[in-house]
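**Student:** Sequence first, predicted model second:
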Amino acid sequence: MSPRLLIPFFAFAAMTATAADFEVSSPDLPGHRFAPNLIANGFGCSGGNQSPQIVWRNPPAGTQSFMVTMYDQDAPTGSGYWHWVIANLPPDTTQLPRGAGSQPDALPAGTLQISNDTGQPGYLGPCPPVGESHRYLITVIALKTARLDVPPGVTPATAGFVAHFATLGKASYTATWSR
């Protein structure tokens, strides 16, 4: 191979080796499984209904805000189930503490808790039907706008639609729960 052809190859390799990936994790979900304190307290479940701590790093350059969602892709609804949607997190935010989904004071000023699929704002823990195991997709979305411009009472699906057009990048983490 010609040395001239190797120069662009090594330059590209160096760029990709130093570019860190946008990542999300949760120390509260070891083995990608929910603990009882994070499970819903309702719908036949009797958990603590605390939202897990969520941590992210290496967001895309130009991020102006974040949106965090938790979605049950296996819910027997034909369209999944939104358990938690939170938007307008400032760009310097790198985590949500455990319990933030039910403690608005634990969130940065200006944060918007969008109603989950029960119609209530805040976190609703997992509670799949008896005999089923469900996957819950936790996603942190980096947005190029400082504020998600949505009306009061917006649905999770509509908030996701609006966010789609302002998305710079996404990082996801899947956890499971069975009953």
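**Tutor:** Done, it's in. Numbering: from 1, shown residues only.
**Student:** switch to C-alpha atoms for all contacts and neighbour counts from now on
**Tutor:** Noted.
**Student:** Any figure for the gap between the spatially most central residue of the chain and residue 24?
**Tutor:** Nearest residue to the geometric centre of the chain (CA atoms, centre = their mean): residue 139, 2.7 Å. In this view, residue 139 and residue 24 are 8 Å apart by CA to CA, to the nearest Å.
**Student:** Kindly report the same for residue 102.
**Tutor:** For residue 102, the distance to residue 24 - CA to CA - is 21 Å.
**Student:** then this one, side by side with the first:
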Amino acid sequence: MSLLDRATAPDPFDILPARPAFMLSSTDIADGQPLDSRFAHGSVGGENVSPQLSWSGFPAETKGFVVTCFDPDAPTGSGFWHWVLVGLPASVTELPAGAGAAGMLPPGAFHVRNDYGDLNYGGSAPPAGDVVHRYVFTVHAIDVEDLGLNDSVSPAYVGFNLAFHTLARATLRPTFQVAA
């Protein structure tokens, strides 16, 4: 079986406990639409810029947010974490394009190492000729101001903690593919 024959993985939220949804929008990305190369990794000719995101309609009891970007279609058996941003206060409801770069975060917020090994946003870079990949950008509204984590934990450990503190989620799922 070639990479082109591989089926896409299940959406990660199909196998986690259901949570109410709220609104996530962007001037840069759209659900089900291809990402502009600006948001792709430099290894595939991109600029590695995180997209603009804004959100509203989250539960009134929200005390903070976590932003993630996950590729469930990466040929790894465990997907690929492109962005894990922790510690956003409830007063922050928008991130400008480029906010995923080191040193561009609101006070108190921090990155957890992505699967490239970097403490920032890492753009899409699927293997050339692979299936169309989905990039699940998610804002998690959480019930605590502080998850008690630091930048040395893994994205999976952040996800484990989110399972117990997520009140609601908002998602956008743009796509990206590199021609063979």
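**Tutor:** Structure received. Remember, it's a predicted structure, so these values are computed and weren't measured experimentally.
**Student:** Let me see the TM-score of these two.
**Tutor:** Here the superposed chains carry a TM-score of 0.83, computed using TM-score structural alignment, normalised by the length of structure 1; 157 aligned residues with a CA RMSD of 1.5 Å.
**Student:** more neighbours, residue 102 and residue 24 of structure 1?
**Tutor:** residue 24 (21 against 17; other CA atoms under 10 Å).
**Student:** OK, contacts around that one?
**Tutor:** 54, 55, 56, 57, 139, 140, 171, 172, 173 (CA atoms under 8 Å, 6 or more residues apart in numbering).
**Student:** Can you point out the helix or strand that includes it?
**Tutor:** strand 23-25 (DSSP states H and E).
**Student:** Mind jotting down where the strands sit in structure 2?
**Tutor:** Assigned by DSSP state E, structure 2 shows strands spanning 23-25, 53-56, 64-71, 80-89, 94-95, 110-111, 133-134, 136-142, 166-172, 175-176.
**Student:** Verify the stated contact: residue 95 of structure 2 with residue 49.
**Tutor:** No - contact status for residue 95 of structure 2 versus residue 49: not in contact, 11.9 Å apart, counting by CA atoms under 8 Å.
**Student:** start to end distance for stretch 29-42 of structure 1?
**Tutor:** So stretch 29-42 of structure 1: terminal residues 21 Å apart, CA to CA.
**Student:** Pull the distance from it to the chain's centre.
**Tutor:** 15 Å (CA atoms, centre = their mean, to the nearest Å).
**Student:** Quick one: residues in contact with that stretch.
**Tutor:** By CA under 8 Å, 6+ apart, the list of residues contacting stretch 29-42 of structure 1 from outside reads 28, 45-52, 124-127, 174-177.
**Student:** Leaving out chain neighbours, which residue sits closest to the alignment partner in structure 2 of residue 75 of structure 1?
**Tutor:** Residue 75 of structure 1 maps onto residue 74 in structure 2 when the alignment is built from TM-score structural alignment. Leaving aside its chain neighbours, residue 74 of structure 2 sits nearest to residue 80 (5.9 Å; criterion: CA to CA, 6 or more residues apart in numbering).
**Student:** could you list every residue that touches residue 93 of structure 2?
**Tutor:** 54, 55, 56.
**Student:** what about 10 Å?
**Tutor:** By CA atoms under 10 Å, 6 or more residues apart in numbering, residue 93 of structure 2 lies in contact with 24, 53, 54, 55, 56, 58, 64, 65, 139.
**Student:** Quick one, which of those residues are buried?
**Tutor:** 24, 53, 55, 58, 64, 65, 139 (16 or more other CA atoms under 10 Å).
**Student:** Now for the second one: which residues touch it?
**Tutor:** For residue 53 of structure 2, the contacting residues are 24-29, 67, 93-97, 99, 137-139, 172, by CA under 10 Å, 6+ apart.
**Student:** overlap between these and structure 1?
**Tutor:** Here is what carries over to structure 1 from the contacts of residue 53 of structure 2, by both residues aligned by TM-score structural alignment, their matches' CA atoms under 10 Å: 24-29, 67, 93-97, 99, 137-139, 172.
**Student:** Can you select the buried ones among the residues you listed for me in ChimeraX?
**Tutor:** In ChimeraX, this line selects whichever of these come out buried by 16+ other CA under 10 Å:
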select :24,25,26,29,67,93,95,96,97,99,137,138,139,172
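**Student:** Let me see the ranges of the helices in structure 2.
**Tutor:** 155-165 (DSSP state H).
**Student:** I'd like the strands of structure 2 as JSON lines, with distance to residue 34 of structure 2 appended.
**Tutor:** Shown next, in JSON lines, are the strands of structure 2 (distance: least, CA to CA, whole Å):
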{"stretch": "strand 23-25", "distance to residue 34 of structure 2": "15"}
{"stretch": "strand 53-56", "distance to residue 34 of structure 2": "16"}
{"stretch": "strand 64-71", "distance to residue 34 of structure 2": "14"}
{"stretch": "strand 80-89", "distance to residue 34 of structure 2": "16"}
{"stretch": "strand 94-95", "distance to residue 34 of structure 2": "20"}
{"stretch": "strand 110-111", "distance to residue 34 of structure 2": "25"}
{"stretch": "strand 133-134", "distance to residue 34 of structure 2": "9"}
{"stretch": "strand 136-142", "distance to residue 34 of structure 2": "12"}
{"stretch": "strand 166-172", "distance to residue 34 of structure 2": "12"}
{"stretch": "strand 175-176", "distance to residue 34 of structure 2": "5"}
